[in-house]
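**Student:** Structure here, sequence nowhere to be found:
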């Protein structure tokens, strides 16, 4: 008789983890963060509740990791669409035209923020980060700050090219276009669009005073 191979526990664990990610993101989008529970995620994913608690301590932890994974998948898909190496480190393009490069990445950010797959978990994590200091710290360290550092590196490159004044602090300068977008999106004070972010870049780079 042919011997049956032993079950691959690593593959089984990865399938379970992926199912949990999908379940957490789906439930938050369908019923909201406050009504999403570990029990609900487990039932939706077809796993035992203890399986989730073996890997995470709370639903916020599950959602954060699921959201980070979703972002990585989206980045890989975008890289493939652009013909780039999916495994390469993501960076803001440097075509030599700072305004065009910033508009490009901010337009992509608008598309992501308006994507139903991202919007509900993004808002849930942002809200939970205000309530929970620990979640907020992890959210900033693992998700927000790495993205902001991409802007820092691009602005420093522009400084080296003489396109930005050398005394400008890139970490402060990036807030001129990133913060207004985040505030408008979070507070829903007005729609966000490509035209809006293009205007933010123009205002930030050109200033408001007449020349």
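**Tutor:** That came through fine. This is a predicted model, so every value here is computed, not measured. Numbering: from 1, shown residues only.
**Student:** C-alpha from now on. contacts and neighbour counts both.
**Tutor:** Noted.
**Student:** Can you give me the neighbour number for the spatially closest residue to residue 116 that is not a sequence neighbour?
**Tutor:** In space, and not counting its chain neighbours, residue 116 is closest to residue 29: 7.6 Å by Cα to Cα, 6 or more residues apart in numbering. Neighbourhood size, residue 29 [other Cα atoms under 10 Å]: 18.
**Student:** and residue 29, what helix or strand is that in?
**Tutor:** Applying DSSP states H and E as the criterion places residue 29 in helix 9-31.
**Student:** Kindly report the same for residue 137.
**Tutor:** Residue 137 belongs to helix 133-139, assigned by DSSP H and E.
**Student:** so which helix or strand takes in the residue nearest in space to the middle of the chain?
**Tutor:** Central residue of the chain (Cα atoms, centre = their mean): residue 71, 5.3 Å from the mean position. Residue 71 is part of helix 59-81, with elements assigned from DSSP H and E.
**Student:** One more to weigh against that first structure:
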């Protein structure tokens, strides 16, 4: 818990900015996910992530604090960006944006906690290809 407390006290121990809003949801989500992936492959930050994950697994109060400080911020930023994209007709409005956020964040957590060495921008892009393809709004068809 000492490590979790120390990480909580840092001003910005991890990338916490929401996805940008440039007008291309694909580009914005990729830029955001790439920034997160760089945190997850950085040896010092990866060690911190594993340490706070371990602390969270031991204490529900610590888990809640860490969720509110980090995961919820990321999840909300992404789901908000996807809602804006839905309003603009870029993605399906009926998609489960929370599930998309969970898939991305959960995959990154898997890579770092399992100490997978294959996390890269390319592997993140492969995941995003599948998820973003499933989100695309269907083009209107003329009858």
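**Tutor:** Nice, thanks for sending it over. None of these values were measured; they are calculated from a predicted model.
**Student:** Quick TM-score on the pair, please.
**Tutor:** Overlay of the two chains. TM-score (TM-score structural alignment, normalised by the length of structure 2): 0.81; 134 aligned residues with a Cα RMSD of 2.1 Å.
**Student:** Could you measure from the residue nearest to the centre of structure 1 over to residue 112 of structure 1?
**Tutor:** 9 Å (Cα to Cα, to the nearest Å).
**Student:** circling back to that earlier point, what's near enough to touch the residue nearest to residue 116 of structure 1?
**Tutor:** For residue 29 of structure 1, the contact set (Cα atoms under 8 Å, 6 or more residues apart in numbering) comprises 116, 117, 120, 121.
**Student:** Of those residues, which is the nearest to residue 186 of structure 1?
**Tutor:** residue 120 (11.1 Å; Cα to Cα).
**Student:** mind checking what the closest one lines up with in structure 2?
**Tutor:** Alignment note (TM-score structural alignment): residue 120 of structure 1 maps to residue 47 of structure 2.
**Student:** Secondary structure element for its match, which one?
**Tutor:** Short version, using DSSP H and E: residue 47 of structure 2 is in helix 43-58.
**Student:** just checking, what packs against that helix?
**Tutor:** helix 2-9, helix 25-41, helix 60-66, helix 97-113 (3 or more Cα pairs under 8 Å, 6 or more residues apart in numbering; DSSP states H and E).
**Student:** With distance to residue 85 of structure 2 and mean neighbour count as new columns, can these be given to me in TSV?
**Tutor:** Shown next, in TSV, are these (distance: least, Cα to Cα, whole Å; neighbours: other Cα atoms under 10 Å):
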stretch	distance to residue 85 of structure 2	mean neighbour count
helix 2-9	32	14
helix 25-41	6	19
helix 60-66	28	15
helix 97-113	11	18
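**Student:** For those helices, give me JSON lines that also has distance to residue 121 of structure 2.
**Tutor:** Below are these laid out as JSON lines (distance: least, Cα to Cα, whole Å):
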{"stretch": "helix 2-9", "distance to residue 121 of structure 2": "25"}
{"stretch": "helix 25-41", "distance to residue 121 of structure 2": "6"}
{"stretch": "helix 60-66", "distance to residue 121 of structure 2": "25"}
{"stretch": "helix 97-113", "distance to residue 121 of structure 2": "11"}
